[in-house]
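Enquirer: Take this sequence and fold it.
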Amino acid sequence: MDAVPDRRRRRPGLWLNPAALGRFQHRAGLPLFAGLVADLRRLAAVPVEQTESDASAADGGRPQLVQVLEAAAIECLLAGGDGGRAERAAGLLDAHLDRPPGSCLGKAAAAQAAAIAYDACTGLWAEEERHRLAGRIAGLVESFDRLSKDNPDNPFNNWWGVTHASAGLAALAILPEEPAMAPRVERAIERVRTYLLNYGDRGNYYEGIGYGLYAFSHWAPFVLACRHCLGRDPADTAVGLDRLPALVYATTVPCAKEVGCGDGAGPGERGRRIFWNDDGGGFPGAGVAALLFGLAPRRQLAALRRQYDQLCGPEGDGTCFRAERNPLWTLLFYPAETPPAAPGDPDPEKEGLPLTVVDQRTGLVLFRNRYRDADDSVFAAYAKACHGGGHNHEDAGSIRLMALGRSWATGGGQAKPEPEYQCVLLRNTAQRPAGAPPGHTRLGQLSYFAPAPDGSPGGAASLRLAQLYGARMVDRHLAVCFDPCPGVAVLLAGVEVLWDEAPVRWDWSLCFERELSFEAGKDGRGFLLTAPEAGAAVTFVAPEKLELQCREGPASERTFSNGRYVVYPGARYITASLTAARTEILWVMTVQRGAPPGIEVTGAGPEQEVRVAGRIITLDRGRWFDGPLRILPA
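Expert: As a prediction, this is how the structure comes out:
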């Protein structure tokens, strides 16, 4: 199929057309965007010699050349036919292409910026200049033909999505002047379509949502450009991608970013996210988050805008007004004409964000109590039902919990893949058994899901992990209830069903935020985690005797593709251990302000019940299936 039916396509054309340009300029003139446009003009005027190379981290206060180039290109879109601005943009594009990054990931960012600049300005350049710059960009696109560590021949790695999408975008931008790029556009469409099959049916990504969003920041502009100027959709066979925006917000709470687990955050930035692997616990940032609007269903825009404003707008860290944060996506896709939804908005044309997410393909179950403020609660369990490759921590069967502005169950973060940091069960003291062949990922299964019996937020899930452990039975039954009584934000319960052929050592592990204080219970059957404003209490109802320890792992380090080197402090985690061939661990966790609620245990064995916070915890022991765990009103 011909990639561009009309080779005389007018510019701009990737995401706008000449008819839509006037509306774009009008939007940019709204008072809402005044601060962003002013910052754009400031950034566009920065001289080339005062910029950092595109491969640098640019942490010293000097902007990257790629940021100045994009700002100058957007200024051309806003100013129309100002030849002086177009000439400056051409000079910046030349300087940008004169400094090609060494890595293919850096080249992908360079290719995206080149595409943005060329598409925005080429209608203002003379034909000779247009063809000259198109030829230079074609050389950058052709450099992706060479495979490398960060340009792998591996469709299961997020780098595949990054490099092929941005190379395709640059090829598409220059295609009217460089028709020889048509096969590369076709190849990019084919490869991006293949890569997008890695996302789950509710948008979850098995390398971690953060890595999925990194790739998204490259493939989404390409997908949206193909839809707009080709009438083709590289995402047409990937179910669930339109649910990715809602998933990002479902996993994010609008409080301060977590320290020590992610890739770092600027002062005051907001948005803490539950995460798996080492993708970090932060919100992606204003520009990438604005790009999510371009993918989302229209009926969700009002709800998504409310969360975006709370995180990136005046109610949040204000980064949506900073020109360094992919401002084109904010100006193109932010739904300025759609008022933000109020919580519980009854308008049937507006769809709220989900309080429950079940991604069957990846084995993710998430429950949330509301979308309101920093005290929102989010609990999730992850079976890790599939994993194609790339970043991989030993987190199959793990849990995560955020509530009252803290992470009470989290992952180890960067360069800490070991299972003891992942809130999982362990066998043989911090070793996962050989439940999978060497070099293969150990996977679990989501075996049961049930919403809360009374229709309130929360519910139950079961994870089947026997294959992962090479044991006869390893099941995790989990149930969560939000706001069960005044002062208690979360009631979480779990039953670990363990059955092996001979007695072995089992460790129940919980990794928690470093800033929390640990205190073992006086009776040896539980512990407290405390912050100045809140606390969590964990009680082991059965068995009666567990060996409890609080530990701290070593610091870790990582060198990023741009050369940035970071040392991360060790993760803190708790283990509760016992040795048995067949046993069950029944535990209860509450998160509250003030003193934890009391626990009352009645009965034994199949008749056992636990009463706490005005609720009853019981395990439904049906004939065919031990589970699920239930939390019922008392």
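
Enquirer: make it CA atoms for all contacts and neighbour counts henceforth
Expert: Noted.

Enquirer: My understanding was that Y249 contacts Q307; is that so?
Expert: Yes: at 7.2 Å, Y249 counts as touching Q307 under the criterion of C-alpha atoms under 8 Å.

Enquirer: Specify which residue of the two has the higher count of neighbours.
Expert: Q307 (25 against 22; other C-alpha atoms under 10 Å).

Enquirer: OK, contacts around G444?
Expert: Taking C-alpha atoms under 8 Å, 6 or more residues apart in numbering, we find G444 in contact with G363, A383, K384, A385, A396, G397, L463, R464, L465, A466, Q467, L468.

Enquirer: pull the longest strand from the chain.
Expert: Across the chain, the longest stretch assigned as strand under DSSP state E is strand 488-512.

Enquirer: The nearest residue to L169 once chain neighbours are set aside: what secondary structure?
Expert: With sequence-adjacent residues excluded and distances taken as C-alpha to C-alpha, 6 or more residues apart in numbering, L169 is closest to F222, at 5.3 Å. Judged by DSSP: H, G, I helix; E, B strand; the rest coil, the three-state class of F222 is helix.

Enquirer: Please tell me how far F222 sits from L213.
Expert: Distance of F222 to L213, given as C-alpha to C-alpha, to the nearest Å: 14 Å.

Enquirer: When those two are compared, which one has more neighbours?
Expert: A direct count of neighbours by other C-alpha under 10 Å for F222 and L213 places F222 higher, at 28 against 23.

Enquirer: to compare against the first, here's another:
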Amino acid sequence: MKRWLLAAAACALHPPLSAQDHPRLLFGREDVPALRARIRKDPHQAMFEQLKANAETGNWGTGPVEGEYDQIISAHRCGFLYALTGDDAWARKARGWVEKRLADASVWGNAKKKGLTLYIHGIFLATTYDWCFGAPSWNAAFSKTVSETLKKQADVIFKSGGAEQNASPASNWQGLRWSSAGLCLLASDEASSAADLDACFSKTCRYLAENLGRGGSGWNCEGLGYTYYPMGNGVCPFGVAMARQNPSKDLRKATPAAPFTLWTVYAATVKTGTGLWRPDFADDNPGTAAEGTMGFAFWMCPPELHPGLKWWYDRTVGPQGDKTYDCARFGIPASILFHPGDTVAEKDPMTIGAWRALFADTAGNGMFTFRNAYAGPDDIVLQVFAKLLGNRGHSGPDSLSYRIYGLDGQWAVGGGRYGPKTNGQDVYFRSQNTVYPGDPDGKLAINSERGRVVGHRLRDDGGGWVVLSAGKNNVGTSNHTRRLAVDFSGKSGAAAAVVIADTSADGRFWQHCALEPHPITVEGNAFTIAGPGGNSLRGTVLHPAKTELKTGMRPRGSKAGAFENNTWVAAPGEDGSFVVVLTLQKAGKPAPKVSASGTWTGTPKGTVTVGGLTVAIEGDAFQD
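Expert: Just a heads-up that it's a prediction; the model follows:
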């Protein structure tokens, strides 16, 4: 069978034939022989072995089965193993976990239950039923009970959505709500309305359009944590199943940005000595439990990106990486189904023009990515966020803010999630890498204004520059323009050099935040952030020429890995303008000397020298 389930059209080749024809959601019974053949060869054999080892563990792929998500996802894994092997022992295990969940009547057809709990139970019961239908241990009476439960779950999700839901059409809640209802309808063998299924599809499409925008590179307005969760567990499984049922209904066509949204899962992820990390914005959560999106990316993304996806999959979670195969939730089943194996030749993403073109997100939410490599701990990634669509769903106060990860560290981070407060306001307001109109720990005039792109240029080596502006940035600074250039050429003598020139009407503090294990020391107008193994970030404030740097530590709104706090450094200023150089050095390498000449207040015109690199700025552009 040609590239089984991998080509863009493959999922539409075998629509379900009739009621009680199973499996039918992600693949058909005619695909099962090829599926069983593929797990006899690596990397899919290694994925299969990992799935068996993880089958009855916590929903994140590790630890004991304790909570309700652990149980229903254990059922899902065991059900897929039955489909892979035909061994009824796995179907019996799946049935045991399903029976435990069915015994809790509160999660089935209950509009008063938290919506997300309804959605996850519906999704994973649907896949388990689809894969185990017809197994010797799933007799007709039990299968009928499960089918009826799925219809009841679909109805309550469709009609009410459950309790506590975020009703914003851009929210991950809505993506999961409509995709879970649709998946339950597609799995159940009870009579249902075609109009209801069509509505689930159209509202899932609306979620993608509202969340991603009508164009651009596919960055999620709520951050990558809220790409993993709804896309990996609901939107993508429903998208595959819907396209198999009706090829004209393809979620990848919901909005021009949709085919690229799972590219974002790969784009900024870096390898470090403490595992995989990546920058995050909005509802800031920099963990990397990708929940199936690593595998589903090969279905969602256009073929020209597949060689780069394979390159980075294999080096992060695959055979050349940590060998977890994206083990959380839907992860390993999605990887087994969609990772192309040897049918696609890998290619370094930095050599793929279509990949690098997505680094400039000018028509979506406005994420700009600068990156030097996809290789290992020496990779460096900087992202800066225009926030072109403003606040949507779970948003953060991060317009014009930046993040820096890589070189085995977390050098510039956000403030975590909303929730915990200091001085009556969410603590994550206080830990943005931006210009503040007053003390970041004082009372802030938070707003939801969007930024705009003034100009940009990206180079083939991953460097370049961007100029962004906002009438007010989200922490209340007026007429803020941020000019930011990144250089990976080595001319500076550093692994990376970053030049930032900020102007504003009333900015009085320039701030930079790092993760807790990175201590910050100050010497005159310069600061040094220490990293693992002696790597470092050196920052120098060139304007104002004289400033008294302040440092400290404050709590995050949520943990980043095991860490609960951020370190920070702030430079006071009086004229609203700041010029700062950041350089990243490997252990044993000195930071290059830096200097500036010109006029920096108001409309900037001058040059910044970083080692052997000269950067010229005039107005709202860098002079190449």
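
Enquirer: TM-score for this pair?
Expert: The TM-score (TM-score structural alignment, normalised by the length of the second structure) is 0.84; 579 aligned residues with a C-alpha RMSD of 3.2 Å.

Enquirer: Skip ahead from the longest strand of the first structure and say which helix or strand is next.
Expert: Remark: after strand 488-512 of the first structure, the chain's next helix or strand is strand 517-520, criterion DSSP states H and E.

Enquirer: in the superposition, what's the average offset of that next one relative to the second structure?
Expert: Overlaying the second structure shows strand 517-520 of the first structure at a mean distance of 1.7 Å from the equivalent residues (mean C-alpha distance after the TM-score superposition for the first structure).

Enquirer: list the buried ones in that strand?
Expert: Neighbour-count burial for strand 517-520 of the first structure flags F518, A520 (criterion: 16 or more other C-alpha atoms under 10 Å).

Enquirer: tell me the angle the helix or strand following it makes with strand 488-512.
Expert: Once strand 517-520 of the first structure ends, the next helix or strand along the chain (criterion: DSSP H and E) is strand 526-531. Comparing the axes of strand 526-531 of the first structure and strand 488-512 via axes from the mean of the first three to the mean of the last three C-alpha atoms, to 10 degrees yields an angle of 100 degrees.

Enquirer: Mind giving me the packing neighbours of strand 526-531 of the first structure?
Expert: For strand 526-531 of the first structure, the packing partners by 3 or more C-alpha pairs under 8 Å, 6 or more residues apart in numbering; DSSP states H and E come out as strand 517-520, strand 534-542.

Enquirer: cutoff 10 Å now
Expert: In this structure, strand 526-531 of the first structure packs against strand 406-409, strand 517-520, strand 534-542, strand 547-552, strand 572-592, with contacts taken as 3 or more C-alpha pairs under 10 Å, 6 or more residues apart in numbering; DSSP states H and E.

Enquirer: ok, now which ones touch L584 of the second structure?
Expert: If you count contacts by C-alpha atoms under 10 Å, 6 or more residues apart in numbering, L584 of the second structure has them with 380, 404, 406-407, 411, 493-498, 528-529, 535-539, 590-592.

Enquirer: and L169 of the first structure, what does it touch?
Expert: With contact taken as C-alpha under 10 Å, 6+ apart, L169 of the first structure is in contact with 14, 108, 111-116, 141, 163, 175, 184-185, 188-189, 218-219, 221-223, 225-226.

Enquirer: Likewise for K203 of the second structure?
Expert: K203 of the second structure sits next to P169, Q174, G175, R177, W178, S179, A209, A254 when contact means C-alpha under 10 Å, 6+ apart.

Enquirer: Swap in 7 Å and give it another go.
Expert: K203 of the second structure is in contact with W178, counting by C-alpha atoms under 7 Å, 6 or more residues apart in numbering.

Enquirer: What residue in the first structure is paired with it?
Expert: In the first structure, the residue paired with K203 of the second structure according to TM-score structural alignment is R191.

Enquirer: any idea how far A225 of the first structure is from its match?
Expert: For R191 of the first structure, the distance to A225 of the first structure - C-alpha to C-alpha - is 16 Å.

Enquirer: Then Y573 of the first structure?
Expert: Going from Y573 of the first structure to A225 of the first structure by C-alpha to C-alpha gives 46 Å.

Enquirer: Nothing else from me, thank you.
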